[in-house]
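Q: the amino acid sequence is not available; the structure is as follows:
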């Protein structure tokens, strides 16, 4: 198994475990300090933690591990060594109660292994087999969790990406804009936004077909992405409309960038194929964050949209802000 295991407990616990069992231990933490143990887990990033059962109730350790998000999924197996002299005096239900207690303290599994006296050493081979079986179960669960994360990341990227242009889509803007508004206000920095629209785009589709229209949008997206700054983000808002978020940017700077984009688009024809080249222009409406704007950025978007309408109605191929 390609798996990493971290061993945690007292000196006697760690010594006994390492003498008896062969497991893929990446490190052992000899400590009873919660802070030290959590730090050691974060440093080693194990798949599985094997820990002395006494630490569960004393430190609430498994619960702490599982609520620490950056640790991801860590499978916790609590292990207790019992003394053979006491085992015969135990009530039959005692093991069940101790198992329940460990699970209640957020352990994923609880194992009781024999003590150090030689009279019960014949149990060790069975313990090795049981431990290996639990490690296999833990490994499968960790792998399933990782595959689920990959699937969720993939689905999230699909959900937030525009299939035609490979830009972030409107849903991504609706997710990101409130965060950018919050960031701008928290750090007292400017935030500006532009909505741009391809002028007379309907005539492109009517005269040349939707495949040519789609190619125009792809080429336009490429130009926009390669002519904005690293801190800015372009989104496909819908149809032939795009939104650009200008982070840490006041109105004057955003206007200068918008005018530059307008010029780049109008001065460079779009080569669709060797037989077709089209010249196009864009119109942009610009707005900057104001103290009275809502936290979601709706008013910021609305002002940019109104300014876009002004740009379209006043002749197109221009910026209004």
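A: Sure thing, it's come through. Since the model is a prediction, treat every value here as computed from it, not as a measurement. Numbering: from 1, shown residues only.

Q: alpha carbons only for contacts and neighbour counts from here, please
A: Noted.

Q: right, and residue 193 touches residue 301 too?
A: Yes: at 7.3 Å, residue 193 and residue 301 qualify as touching, with contact defined as C-alpha atoms under 8 Å.

Q: find residues that contact each of the two.
A: Listed as contacting both residue 193 and residue 301 by C-alpha atoms under 8 Å, 6 or more residues apart in numbering are residue 287.

Q: list the buried residues of the longest helix seen in the chain.
A: Assignment by DSSP state H gives helix 124-159 as the longest helix of the chain. By 16 or more other C-alpha atoms under 10 Å, the buried positions in helix 124-159 come out as 127, 128, 131, 134, 135, 138, 139, 141, 142.

Q: could you dump the residues you listed into CSV and include distance to residue 236?
A: As requested, the buried residues of helix 124-159 are exported to CSV (distance: C-alpha to C-alpha, whole Å):
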residue, distance to residue 236
127, 59
128, 58
131, 53
134, 49
135, 47
138, 43
139, 42
141, 39
142, 37
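
Q: identify the residues contacting residue 262.
A: Residue 262 sits in contact with 281, 282, 283, 284, 317, 318, 319, where contact means C-alpha under 8 Å, 6+ apart.

Q: show me those residues that map onto strands.
A: Applying DSSP state E to these, the entries found in strands are 282, 283, 284, 319.

Q: number of residues surrounding the first one?
A: Read that as residue 282. Residue 282 has 25 neighbours, counted by other C-alpha atoms under 10 Å.

Q: also the third one?
A: The criterion is other C-alpha under 10 Å. On that basis, residue 284 has 33 neighbouring residues.

Q: next one: it relative to residue 318, how far apart?
A: Distance of residue 284 to residue 318, given as C-alpha to C-alpha, to the nearest Å: 6 Å.

Q: what do those two both touch?
A: With C-alpha under 8 Å, 6+ apart as the test, residue 284 and residue 318 both reach 262, 311.

Q: now do the SS call for residue 27.
A: Of the three states, residue 27 takes strand according to DSSP: H, G, I helix; E, B strand; the rest coil.

Q: OK, contacts around it?
A: Neighbouring residues of residue 27 by C-alpha under 8 Å, 6+ apart: 5, 6, 7, 44.

Q: presented hereafter is structure B, for comparison with structure A:
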């Protein structure tokens, strides 16, 4: 079984349980002699299941710590008591066992087991009783590992669905929904670090003519080729999105207005200077227009006003003859 278990408790608890666990399940098993030493291991390795010595107050605290952290809360926590003698009447009292179970569950444990190692007189338990205890322990571990496996599969599915939801199926670029999530984050990062950032909005010139002349399949292929050329000619810190139709947005972190203008100019040249081989029989010459805007103090935290200025400058670039970049609130022009 491809799973990991961490045992946490005193020396006697670990010595008894370690052999028992390894005989019951095929997992990677590690030990931590105290909750204080266990937490760094849990944070670093994130075991599937943690088994803690139940009669320790610090075990309850460790359960709480695990469950309070979102990235660790899925770990299955089992509190286990292995009393070896009749320490008090309470050890054999059903009320006491229920009290221990309630405290364990209230503090975040997923399950609690009481498995005495001797009878009320301190004598060894019958073989059948030990076998049933092992069966119960094995079943509880298997149940916990199933829950963890289901959680991991659900998280993988969610990751895939999130990637699909944030990806444009035609170009495989980030889509507009992804932009709505990423733009506010970059605005916040830019301001917290006192760095510049800019937005570049691009539009394929006369793209409707391509669809009208050659059909939508050719238009789709043209968008794929343009997307690929843009993606492979961006800097590491730039983030490309398909905004919709034949429009694209690029977030330029750590980039001021003049540098953004240079980036837009370079991309216009890269698109316009070399035709696109759509198929064996058709090479299309295409150009793009671009609008640039840079973040300023008056922009809102979501970046909506920043994006709007880039869009306005894109409209100016198209109105001025296309195949060019316009940046800045004052409408600075620069031919591609």
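A: Looks like it arrived, so ask away. Since this is a predicted model, take the numbers as computed values, not measurements.

Q: coming back round to it: the more surrounded of residue 193 and residue 301 of the first structure?
A: Set residue 193 of the first structure next to residue 301 and count neighbours by other C-alpha under 10 Å: residue 193 wins out with 31 against 23.

Q: please pull up the equivalent of that one in the second structure.
A: Mapped onto the second structure by TM-score structural alignment, residue 193 of the first structure lines up with residue 199.

Q: can you check residue 177 of the first structure too?
A: Under the alignment (TM-score structural alignment), residue 177 of the first structure pairs with residue 183 in the second structure.

Q: average offset of the helix or strand in which its match is found relative to the first structure?
A: Element membership for residue 183 of the second structure, per DSSP states H and E: helix 176-192. Compared with the first structure after fitting, helix 176-192 of the second structure deviates on average by 0.3 Å (mean C-alpha distance after the TM-score superposition for the first structure).

Q: just the buried residues of that helix, please?
A: For helix 176-192 of the second structure, a neighbour-count test (16+ other C-alpha under 10 Å) marks 176, 178, 179, 182, 183, 184, 186, 187, 190 as buried.

Q: and it, how far from the chain's centre?
A: Distance of helix 176-192 of the second structure from the chain centroid (C-alpha atoms, centre = their mean, to the nearest Å) equals 16 Å.

Q: which residues touch it?
A: Against helix 176-192 of the second structure from outside (C-alpha under 8 Å, 6+ apart): 165-167, 196-197, 241-244, 251, 253-254, 295, 301-303.

Q: which residues in the second structure form helices?
A: Going by DSSP H, the second structure shows helices at 11-24, 35-45, 57-68, 94-106, 127-165, 176-192, 207-214, 216-231, 257-272, 304-319.

Q: excluding its backbone neighbours, what's nearest the aligned partner of residue 237 of the second structure in the first structure?
A: Under the alignment (TM-score structural alignment), residue 237 of the second structure pairs with residue 231 in the first structure. Leaving aside its chain neighbours, residue 231 of the first structure sits nearest to residue 247 (6.1 Å; criterion: C-alpha to C-alpha, 6 or more residues apart in numbering).

Q: counterpart of residue 270 of the first structure over in the second structure?
A: By TM-score structural alignment, residue 270 of the first structure lines up with residue 276.

Q: what about that match, how many neighbours?
A: 18.

Q: likewise for residue 121 of the first structure?
A: The tally of other residues near residue 121 of the first structure (other C-alpha under 10 Å) stands at 13.

Q: what do you get for residue 103 of the first structure?
A: If you count neighbours by other C-alpha under 10 Å, residue 103 of the first structure ends up with 18.

Q: ok, the alignment partner in the second structure of it - contacts?
A: Aligned by TM-score structural alignment, residue 103 of the first structure pairs with residue 105 of the second structure. Shown in contact with residue 105 of the second structure (C-alpha under 8 Å, 6+ apart): 111, 112.

Q: separation between residue 105 of the second structure and residue 333 of the second structure?
A: From residue 105 of the second structure to residue 333 of the second structure the distance is 67 Å (C-alpha to C-alpha).

Q: between the longest helix of the first structure and helix 11-20, how many degrees?
A: Compare the direction of helix 124-159 of the first structure with that of helix 11-20 by axes from the mean of the first three to the mean of the last three C-alpha atoms, to 10 degrees and you get 100 degrees.

Q: and helix 124-159 of the first structure, how far from the second structure on average?
A: In the superposition against the second structure, helix 124-159 of the first structure averages 0.6 Å from its aligned positions (mean C-alpha distance after the TM-score superposition for the first structure).

Q: in the second structure, what residues pair with that helix?
A: Using TM-score structural alignment, helix 124-159 of the first structure pairs with 130-165 in the second structure.

Q: and residue 29 of the first structure? What does it align with in the second structure?
A: In the second structure, residue 29 of the first structure lands on residue 32 (TM-score structural alignment).
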